[in-house]
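Chemist: Following is a predicted model, sequence given first.
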Amino acid sequence: MTDHDYHIPVMLSPCIEGLAIDPNGVYVDLTFGGGGHSKEILKRLEKGHLYGFDQDTDAESNVPEDERFTFVQANFRDFKKYLRLYGILQVDGILADLGISSHQIDEPIRGFSTRFDGELDMRMSQSAQLTAKEVLNTYDESHLHKIFGIYGEIKNAKTLAQAVVAERALHPFNTTENFKKVLNRFAPRGKEFKYFAQVFQALRIEVNDEMGALEEMLRQTVEVLKPGGRLVIMSYHSLEDRLVKNFINKGKFQGEVEKDFFGNLIRPLEPVHRKAITADAEEIQQNNRARSAKLRIAKKL
């Protein structure tokens, strides 16, 4: 399996340009996956070093044989701690592509895809405890309502939560097809696939605590980046993008940006571009997963 079979990297050139690579610098790819972004970074390094993180054991099969590269199997919410184990306190650039890899979606056994029948799993790390099956079969109605409404951004979240609780009393949920039979009753006609995708997204975010992990990771980037260092983050849905945008623009996730006595903004990062970068039509045609991607680049002040 090649890295491109595993996952076609989205907006590869803008990501690499955004890092403004110093050939002798230290870089971190927080979402190694198929290694597409990492391999491009390595092409531009001389005496520099790259640390690649991924919590998914499947990603390890894509690790390049290169003494300038170190693979760390860990969730990116712990990246500062792991870098310290390697004696790295500050780096020149950090990259994170928050999208789920094509490989994970295309593996029926992982339960991420609406296209295949598989176990309701959805764990990014196979060592994690919580699965989508457990969420659907044990969470109470109000908790399910919140997940579907906030993480899935679906309009009939309350009705769906009620239906899940009623259905599981008779038939516990085990497989994706099992669950989709219930979803079919509530999906808007002609928009079934989008509805399924939104509900599956909500479950995946809950199972992997993706919002909590993202907040923890973003806070650490400020401590780990050198002054002038670059942060390059690509997100695929509005919840993630809002967190990233607020953190870059305000230095926090909510509320207004703070100012000093002279009216200057108090924030640790500065956006390199005013607006998010999106994929062009040609890339979207070649790789459909690029259509929802938003790339934000920041520099540490």
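Modeler: Noted; the coordinates are in hand.
Chemist: from here on, contacts and neighbour counts on C-alpha atoms
Modeler: OK.
Chemist: can you give me the strands in this structure?
Modeler: Assigned strands in the chain, in chain order: 26-29, 49-53, 69-72, 91-97, 225-235, 258-259, 265-266, 269-271, 294-300 (criterion: DSSP state E).
Chemist: another one to put next to it:
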Amino acid sequence: MSDARHIPVLLAEVLDALDVAPGKTFIDGTFGAGGYTRAILERGGEVLALDRDPTAIAAGQRLVAEAQGRLKLVETRFSQMEQAAAGEKFDGIALDIGVSSMQFDEAERGFSFRFDGPLDMRMSRAGRSAADLVNELEETDLANLIYLYGEEHGSRRVARFICQARQEAPILTTLRLAQIVAKAIPARPQDIHPATKTFQALRIAVNAELDELSQALEASERVLKPGGRLAIVTFHSLEDRIVKKFFAERSGRGRAASRLLPGEVAPPEPTFTLRPPQPVAASDAEARKNPRARSAKLRWAEKLPSPAEEK
């Protein structure tokens, strides 16, 4: 098993962005294998860690015991951080968006076509699985899903091949789906695997990842103290665009009263300020050591005293 699963991406950069120090309180919204949380604890911080995956929660109990009261681990979605915070305000929030290496390495979770396993992809082990979507969606809906969430330009051809194959037998395993997609989109040796984008699309749809991210960004605005930091690591353009847009909107609002047109209402004051340069990418050394870091981007901002938008 690769050591990469134990290495949190952009760890030093995230810790610096959060300004971790003894006595400060943090939310790790994507606990996973506990990499960010452990590093924050080692620097003297206190952590409310969240994860929707019951396997991660169970595995994290040892770290809870070691932390001796400085770590609370809650099974919930990071979009629900405000409820988990229960009125408390925090000095920093860290979010590592996407699937952890731990989940990719477990064939039974169905996230990866590197191993043959059930076509599942559910982080919380509840709700509709990837197999449900692949076998039940109409061809047009399936094609749209693969194009929207996977940015797969051959989505219509992929959907057609999937629908033809499922008429012979239900598509229930990762290997069978990967083989079907590979037939639909033959790849050259230097290309990524043809099924990469389709698997990404199904995972995002199954876990409502983009909606979760948008809700978490809005919740963070209400949970952070003035001066608190929000640090987010993303791994593909769909996530990064959401984060970039949120920070741009929340840091660029406000307009001088003298420049308003008659009857025009001033927009809310900015709630975040950005610290350039952004985004922050992994160093060449980290990318060589941990392949997961190659596509990672860190964006972060500091909370201003202005009140958050109301729900």
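Modeler: Arrived safely. From a predicted model like this one, the values you see are computed outputs, not experimental measurements.
Chemist: re earlier: now render the strands of the first structure as a markdown table, adding mean neighbour count and distance to Met1 of the first structure.
Modeler: Written out in a markdown table, the entries for those read as follows (neighbours: other Cα atoms under 10 Å; distance: least, Cα to Cα, whole Å):
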| stretch | mean neighbour count | distance to Met1 of the first structure |
| --- | --- | --- |
| strand 26-29 | 24 | 21 |
| strand 49-53 | 23 | 19 |
| strand 69-72 | 18 | 19 |
| strand 91-97 | 23 | 21 |
| strand 225-235 | 22 | 25 |
| strand 258-259 | 12 | 49 |
| strand 265-266 | 14 | 47 |
| strand 269-271 | 21 | 37 |
| strand 294-300 | 24 | 27 |
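Chemist: nearest to Gln285 of the first structure, of these?
Modeler: Ranking the strands of the first structure by distance to Gln285 of the first structure, with Cα to Cα as the measure, places strand 294-300 first at 16.3 Å.
Chemist: Read off where that closest one ends up in the second structure.
Modeler: Strand 294-300 of the first structure corresponds to residues 297-303 in the second structure, going by TM-score structural alignment.
Chemist: returning to what we had before: quick one: closest of the strands of the first structure to Ala279 of the first structure.
Modeler: Among these, if distance is taken as Cα to Cα, the winner is strand 294-300, at 7.9 Å.
Chemist: average gap between the closest one and the second structure?
Modeler: Aligned to the second structure and superposed, strand 294-300 of the first structure gives a mean residue distance of 0.5 Å (mean Cα distance after the TM-score superposition for the first structure).
Chemist: what's the spacing between Leu130 of the first structure and Ile205 of the first structure?
Modeler: Leu130 of the first structure sits 11 Å away from Ile205 of the first structure when distances are taken as Cα to Cα, to the nearest Å.
Chemist: how close does Ser251 of the second structure sit to Val223 of the second structure?
Modeler: Ser251 of the second structure is 17 Å from Val223 of the second structure, by Cα to Cα.
Chemist: ranges for the helices of the first structure?
Modeler: When secondary structure is read from DSSP state H, the first structure shows helices at 3-6, 12-19, 36-43, 79-85, 102-106, 132-138, 141-146, 157-170, 176-183, 192-207, 210-224, 238-250, 281-286.
Chemist: so which of those gets nearest Leu295 of the first structure?
Modeler: Leu295 of the first structure sits nearest to helix 12-19 of all the helices of the first structure, at 7.7 Å, using Cα to Cα.
Chemist: what stretch of the second structure does that closest one fall on?
Modeler: Aligning helix 12-19 of the first structure against the second structure (TM-score structural alignment) gives residues 11-18.
Chemist: Need the residues that contact the match of strand 294-300 of the first structure.
Modeler: Here stretch 297-303 of the second structure makes contact (Cα atoms under 8 Å, 6 or more residues apart in numbering) with 10, 14, 17, 221, 224-235, 240, 243-244, 247, 271-275, 278-282.
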